[in-house]
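Give the three-dimensional model of this entry:
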Amino acid sequence: MTVSRMTSREFNQDTARAKRAAENGPVLITDRGTPSHVLLSIEDYRRLTEGGPSLLDAIAPAEAQDFEFEPPRLHGALLSVPDLI
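I've put the predicted structure just below:
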């Protein structure tokens, strides 16, 4: 996948070139040298937004139920404020 760059002016003057470039990968459009927009083909856009499983869905077992979780309280010198003077 190739990432192309164009200025806003180039994009406004030659949108056909931008659309052709988007077939090979994202087109980064800059405004005064700062990235402002990205042009993607519809296939790339759909792939990014098709909504796969969430991270929780991916790592939780299928039979997972709600459960209580009480993290242990930490004690000791690691949690004291150091004397910097």
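
from here on, contacts and neighbour counts on C-alpha atoms
OK.

Helices of this protein, start to end?
When assigned using DSSP state H, the helices of the chain occupy the ranges 8-13, 15-22, 42-49, 55-59.

and of the ones you listed, who's closest to D31?
Closest approach to D31 among those (C-alpha to C-alpha): helix 8-13, 5.6 Å.

So which elements touch that closest one?
Contacting helix 8-13 under the criterion 3 or more C-alpha pairs under 8 Å, 6 or more residues apart in numbering; DSSP states H and E are the following elements: strand 27-31.

Following up with a second sequence; could you model it the same way so I can compare the two?
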Amino acid sequence: MITTLSSREFNQDTGRAKKATEGGPVFITDRGKPAHVLMTFKDYQRVTGKGKNILDLVGMKGAGSIEFEAEKISNFTKPLKDLF
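Below you'll find the model as predicted:
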């Protein structure tokens, strides 16, 4: 659910705006036009893809349907005969 507040409403009741982000983004208008978006940090990370690590990605829904082919690593180790 998207909530829209004027800049004046936002300035008068920031607590309401922060609480509204629990249901989705909050659009803040300036002279009737959208000027800013307020969202939870968790939603921001989801939208930007930041804060993810490989464990987060493996555990996400639908991960089994992602096509992935790892590149073969060559010359990763040296044969034992080269070490002595």
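
So which of the helices of structure 1 is nearest P35 of structure 1?
Closest to P35 of structure 1 of those, according to C-alpha to C-alpha: helix 8-13, at 9.6 Å.

Just the buried positions in the closest one, please.
8, 11 (16 or more other C-alpha atoms under 10 Å).

returning to that earlier point: just the helices of structure 1: most buried one?
helix 15-22 (a mean of 16; mean count of other C-alpha atoms under 10 Å).

To S36 of structure 1, which of the helices of structure 1 lies closest?
So among the helices of structure 1, helix 8-13 is nearest, using C-alpha to C-alpha, at 8.7 Å.

For the closest one, give me the average deviation versus structure 2.
After superposition onto structure 2, helix 8-13 of structure 1 sits on average 0.2 Å from its aligned residues (mean C-alpha distance after the TM-score superposition for structure 1).

follow-up on the earlier one: would you format the helices of structure 1 as TSV with distance to L28 of structure 1 included?
Below are these laid out as TSV (distance: least, C-alpha to C-alpha, whole Å):
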stretch	distance to L28 of structure 1
helix 8-13	10
helix 15-22	9
helix 42-49	14
helix 55-59	28
